[in-house]
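Q: Need coordinates for the below:
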Amino acid sequence: MSIKSKIALPFAKVICKQVYKWANNPVETQEKTFQYLIKTAKNTAFGKDHNFEQIKNYEDFKKNVSVNDYEGIRSYVDRMVEGESDVLWTGRPLYYAKTSGTTSGAKYIPITKESMPTHIKAARNALLFYIAETGDASFVDSKMMFLQGSPILKDLKGVQLGRLSGIVAHYVPSYLQKNRLPSWETNCIEDWETKVDAIVEETINEDMSVISGIPSWVQMYFEKLQEKTGKTISEIFPKFNFFVYGGVNFEPYKNKFESLIGKKIDYVELYPASEGFIAYQDSQTEKGMLLQLNSGIFYEFIPADQFFDENPPRLSVGEVELGVNYVIILNTSAGLWGYNIGDTVEFTSLVPHRIKVTGRIKHFISAFGEHVIGKEVEKALNDAIVGTNITISEFTVAPQVNPESGLPYHEWFIEFENEPENLEALATKIDESMQAQNIYYFDLIKGSVLKPIVVTKVKKGGFHEYMKSIGKFGGQNKIPQLSDNRNIADVLQNFKA
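A: Down below sits the predicted model:
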């Protein structure tokens, strides 16, 4: 046992104690964060335009700052990109995290000297909580692999620009650098397939203990390892005991992962976004992820079923309830104000506040008034395959409003690793779960407005081919698991089994 692993456990316990101190005082913690944000930004262009000098409390804030998306603050970001200081936050950003938007094209999300450390600390703390709970710090002595974007950054008028995961790669602590894979050179490879092949070569003979990344892309890495060796992942990496992931619900991938790995392992879920590190899993026994109330973010929550109303309620952390689907709104030390990142969440516990991501406010199906959301389709699929040997590689759902004949329906595009013996029986199970979860959907089926779902098989590798066809093949890109239109579905017709 190294000095690192000996020190890790007592250090982890100290950090956990510190975190739970603020987590168990959520209203006070958020009030301090709110006052800090308003005070610091009052002399910025945005602060002056929105009367920050006069804002004393959250009620004042709501009167002066509306809920925005990127288009709502774009004029300010454009000024920052041109080199202006003190626009959304004091000074100029350290970085811009480049993301893709549906209406905005490329988006440049500011990261400041105040917000950058919160990304790093949260990722570190997620691992420390795992150590504190399990008492196992042995993984710090073995190799750790982070499947991420290229760390090559570009200069944008004096500010560095790149993907969030590439920016974060510059902040891996020195005590982990020796254990970290892939190498810097391999991480810089832009072509995703070439990169994964290089990672396989670099890691295949290493003593891997922790692997991290978006599940669909780590699955591709695992499959290439298995194809090359004929072994399960646990045979290749005997010390591999937990997987760190974020960005998607893991449940649809879990059966496939455990089949590839060859044993049950632990999982640590993260909720990082370019706009801020929002939450991480702090327990292997409690549901949900610990909301980061002490990381320079003041949170607001809007009930999802009222989000599109003219004046929807905006709630602080002290006003939320369990089991309600909320749109999460951020106000951050990177200068995002009333900012809707598009995600919906549900609280799994209060004090400490833990959340789970339920979907995207724009990713829903209500072509017939059914109001189907992400967590419902994910649960329906999991309900249908639990206890079977069926494994899913990827899926997405879209409405079929104008079928060639018969009633309209929801079409499920599923890429199977292990296929069901009876596709219609699987479709029936999925549909039964959907009806049990969603009363609107139940009424539409029983009222013969919709017919039960139709499952369309996508050929193996079809979703990867789809992502290539739209120029989004890579580790930070994800397929929406449901859409209210057929933009994805119509292209997927080219990749049917």
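Q: only C-alpha atoms for contact and neighbour calcs from this point on.
A: Noted.
Q: Does the residue of the chain most remote from its centre belong to a helix, a strand or coil?
A: Centroid-distance maximum for the chain: residue 405 at 38.3 Å, with C-alpha atoms, centre = their mean. Here residue 405 is coil, with the state taken from DSSP: H, G, I helix; E, B strand; the rest coil.
Q: how much space between it and residue 427?
A: 19 Å (C-alpha to C-alpha, to the nearest Å).
Q: cool, residue 26 as well?
A: 43 Å.
Q: And residue 23, by the same measure?
A: Applying C-alpha to C-alpha to residue 23 and residue 427 gives a distance of 42 Å.
Q: out of the two, which sits in the busier spot?
A: residue 23 (23 against 19; other C-alpha atoms under 10 Å).
Q: hang on, that one packs against residue 351?
A: Yes. When contacts are counted by C-alpha atoms under 8 Å, residue 23 is listed as touching residue 351 (6.7 Å).
Q: who's in contact with stretch 45-54?
A: 38-39, 41-43, 60-61, 64-65, 76, 86-88 (C-alpha atoms under 8 Å, 6 or more residues apart in numbering).
Q: now, which of these sits nearest residue 184?
A: residue 88 (33.1 Å; C-alpha to C-alpha).
Q: The closest one and residue 41 touch, don't they?
A: Yes. Contact criterion C-alpha under 8 Å: residue 88 and residue 41 qualify, at 7.3 Å.
Q: So for these two, which residues contact both of them?
A: 47, 335.
Q: Give the residue from those two that has the larger number of neighbours.
A: residue 88 (27 against 21).
Q: For the more buried one, give me its contacts.
A: 41, 44, 45, 46, 47, 76, 77, 334, 335, 336.
Q: Please report how far it lies from residue 17.
A: As for residue 88, its distance to residue 17 is 34 Å (criterion: C-alpha to C-alpha).
Q: Before we compare anything, build this one as well:
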Amino acid sequence: MATKILFNSVVNWFIKQRIDQIENFKKHPLDTQNNVLFSQLMYAENTEYGKIHGFSSISNYEDFKTRVPIVTYEDFEPYIERAREGEKDVFWPGAIKQFAKSSGTTNAKSKFIPISDECLDECHLKAGKDMVSIYVNNHPENQLFVHKNLRLGGSAENYAQFNTKFGDLSAIIIENLPFWVEITTTPSKKVSLMSEWETKLLAIVDEVKNEEVSSLTGVPSWMMVLLQNVLRETGKKNVSELWPNLEVFFHGGISFKPYRDQYKKLMGKHVNYYEIYNASEGFFGIQDRAGAEDMLLMLDYGIFYEFMPMEDFGKENPRVFTLKDVEINTNYALIITTNGGLWRYLIGDTVIFTSVEPFRIKVSGRTKHYINAFGEELMIDNVENALAEACKQTNAAVLEYTGAPIFMNDKEKGAHEWIFEFSQAPENLEEFSTIFDNHLQCINSDYEAKRYKNITLNKPVIHVAKHNLFYQWLQSQGKLGGQNKVPRLSNDREYLNPILKLNQSLH
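A: This next block holds a predicted model:
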């Protein structure tokens, strides 16, 4: 124990040194971002992509914006495929050996996101250290390294192909962790890298039930599944009985709002919650204040940020801003240029700035995950807030949900249709529906206008999901565990219809 305490003290001292660097980019955000952009342009000027777009003669941001097009994955995929086949200097110097396989939230087609050495070291691994550094700085009394961190990653199937590898980002990170992280982490690398979720879940439970855990890292929905299984296996009433020294849960991937009250009950004690914003393409934000509902935008990870107002999304000549011109409370589509070789890449996420001194953000949704069938512009952030209010007033708790439009026909107006899986059903479903609808109108004026006297939209149609519906749906899609997420909103019925059909078939 004395050795662990000494190790805890030494590590804490080292990681606190990073706080000074974070404070520096908070004070000089535009200079930091300018340096990121032009160092990468210079580094990649002799790649094929750099020569095509004249990186060597770009001298200011306006040149960059004019010469380099905004791209989606589909636009950039031919370059990525060539790099996957081992070709060098396509869009980033040298050969890229590792690719993070990602299907996003819903796409059946897999994406292969390039993970260069620089991206791995200067972004993903650096962010993991920063996550801990920020927490330690805020909580000097911490005992993180006296005990272990329980990590929950995704599938780890890595395949050799064209002398390159691909697999989940979490597997790539785990394989490249420094030894000192590995000895303070559970489950073991062998178990963490298992591919089949249900087998892996049993193995994780078997390993972690006898460990002493002080922190958790993972997606809230899947971490809850794991914790519930551990409690069943050990016969403990709550997590604090099992791990009395647990002090923090680092979570990301999905909104924590629907899970907050459930975690309070599950934990049985006060635990700190820190949100992170990471994706296969990069690591973007870390909650830097205890109890806050926003995250500090991390500006020195080799990622240059641009922001497209969502009202311009899909237009032929959309406005695009750097940090210099963003405004708070405006919904932006996120565009990134990364040290993995993605250039002006439209990642598919939307963010809102809560502060510009320093730059802090909230994830508001996805460019493809919204409902705007009638001009209501309903985003995930709207729904999460309304859902939290409905749950609070009706003593309910939601595990998973999805929603989509009911399209107008000759006889009927439109509406929104929802299916909710409750861990605790509302005392009155009709009251829940009314509060949910009314709160959406309070926070979204476009939705309110369409709902006014049912002129365009009728009241929401709500279904209650049978137990484990969404788990079984994800299982049917081959998407159990890790970073896989249920699509919250869709502007069509591609996901809702099969989920409703599955719900009807369950007994």
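Q: Find the helix or strand that whatever residue of the first structure lines up with residue 341 of the second structure is a member of.
A: The alignment partner of residue 341 of the second structure in the first structure, by TM-score structural alignment, is residue 335. Using DSSP states H and E, residue 335 of the first structure falls within no helix or strand.
Q: number of nearby residues for residue 335 of the first structure?
A: Using other C-alpha under 10 Å, residue 335 of the first structure has 29 neighbouring residues.
Q: Surely it is in contact with residue 89?
A: Yes. Between residue 335 of the first structure and residue 89 there is a contact at 4.7 Å, judged by C-alpha under 8 Å.
Q: joint contacts of those two?
A: Common contact partners of residue 335 of the first structure and residue 89 (C-alpha under 8 Å, 6+ apart): residue 41.
Q: quick one on the thing from earlier: with distance to residue 2 of the first structure added, can I get the contacts of residue 88 of the first structure in CSV?
A: Putting the contacts of residue 88 of the first structure into CSV (distance: C-alpha to C-alpha, whole Å) gives the following:
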residue, distance to residue 2 of the first structure
41, 45
44, 48
45, 51
46, 50
47, 50
76, 49
77, 47
334, 38
335, 41
336, 42
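Q: so which of those residues persist in the second structure?
A: Retained in the second structure by both residues aligned by TM-score structural alignment, their matches' C-alpha atoms under 8 Å are the following of these: 41, 44, 45, 46, 47, 76, 335, 336.
Q: how close does the second one sit to residue 67 of the first structure?
A: Going back to what we said before, that points to residue 44 of the first structure. 18 Å.
Q: higher neighbour count, those two?
A: A count of neighbours by other C-alpha under 10 Å puts residue 44 above the other of residue 44 of the first structure and residue 67, at 19 against 14.
Q: what do we get in the second structure for the more buried one?
A: Aligned partner of residue 44 of the first structure by TM-score structural alignment: residue 47.
Q: got the contact list for that match?
A: Per C-alpha under 8 Å, 6+ apart, neighbours of residue 47 of the second structure: 89, 90, 91, 92, 93.
Q: mind giving me a markdown table with those and columns for distance to residue 383 of the second structure and secondary structure?
A: Formatted as a markdown table, the contacts of residue 47 of the second structure follow (distance: C-alpha to C-alpha, whole Å; DSSP: H, G, I helix; E, B strand; the rest coil):
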| residue | distance to residue 383 of the second structure | secondary structure |
| --- | --- | --- |
| 89 | 44 | coil |
| 90 | 41 | coil |
| 91 | 39 | coil |
| 92 | 39 | coil |
| 93 | 43 | coil |
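Q: Kindly present those residues as TSV, with separate columns for distance to residue 426 of the second structure.
A: Shown next, in TSV, are those (distance: C-alpha to C-alpha, whole Å):
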residue	distance to residue 426 of the second structure
89	57
90	55
91	52
92	53
93	56
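Q: Of these, which is the nearest to residue 377 of the second structure?
A: Using C-alpha to C-alpha, those come closest to residue 377 of the second structure at residue 91, 35.7 Å.
Q: Spatially nearest residue to the closest one (excluding sequence neighbours)?
A: Leaving out its chain neighbours, the residue that sits closest to residue 91 of the second structure by C-alpha to C-alpha, 6 or more residues apart in numbering is residue 49, at 5.0 Å.
Q: And that neighbour, how far from residue 114 of the second structure?
A: In terms of C-alpha to C-alpha, residue 49 of the second structure sits 15 Å off from residue 114 of the second structure.
Q: Give me the more crowded residue out of these two.
A: Shown here are residue 49 of the second structure and residue 114; by other C-alpha under 10 Å, residue 114 has more neighbours (28 against 19).
Q: That one corresponds to which position in the first structure?
A: In the first structure, residue 114 of the second structure lands on residue 110 (TM-score structural alignment).
Q: can you tell me the helix or strand for that match?
A: strand 105-111.
Q: Can you give me the neighbour number for residue 17 of the second structure?
A: The burial count for residue 17 of the second structure: 12, using other C-alpha under 10 Å.
Q: where's the equivalent of it over in the first structure relative to residue 412 of the first structure, distance?
A: Following TM-score structural alignment, the counterpart assigned to residue 17 of the second structure within the first structure is residue 14. From residue 14 of the first structure across to residue 412 of the first structure, the span is 47 Å (C-alpha to C-alpha).
Q: what do you get for residue 272 of the first structure?
A: Taking C-alpha to C-alpha as the measure, residue 272 of the first structure and residue 412 of the first structure are separated by 28 Å.
Q: Show me which helix runs longest in the first structure.
A: Using DSSP state H to define each element, the first structure has its longest helix at helix 3-23.
Q: now for that one, which elements pack on it?
A: helix 116-134 (3 or more C-alpha pairs under 8 Å, 6 or more residues apart in numbering; DSSP states H and E).
Q: Please list the outside residues in contact with the helix it packs on.
A: With C-alpha under 8 Å, 6+ apart, helix 116-134 of the first structure has contacts from 8-13, 15-16, 136-137, 168, 171, 268, 270, 272, 276-277, 279-284, 292, 295-296.
Q: same thing but 7 Å
A: The contact list for helix 116-134 of the first structure (C-alpha atoms under 7 Å, 6 or more residues apart in numbering) reads 9, 12, 13, 16, 137, 276, 277, 280, 281, 282, 283, 295.
Q: could you dump these to CSV with neighbour count?
A: Listed next are the contacts of helix 116-134 of the first structure as CSV, based on neighbours: other C-alpha atoms under 10 Å:
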residue, neighbour count
9, 21
12, 23
13, 17
16, 18
137, 21
276, 27
277, 24
280, 27
281, 26
282, 25
283, 19
295, 23
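Q: quick check, nearest of these to residue 316 of the first structure?
A: Nearest member of the contacts of helix 116-134 of the first structure to residue 316 of the first structure, counting by C-alpha to C-alpha, is residue 295, at 15.6 Å.
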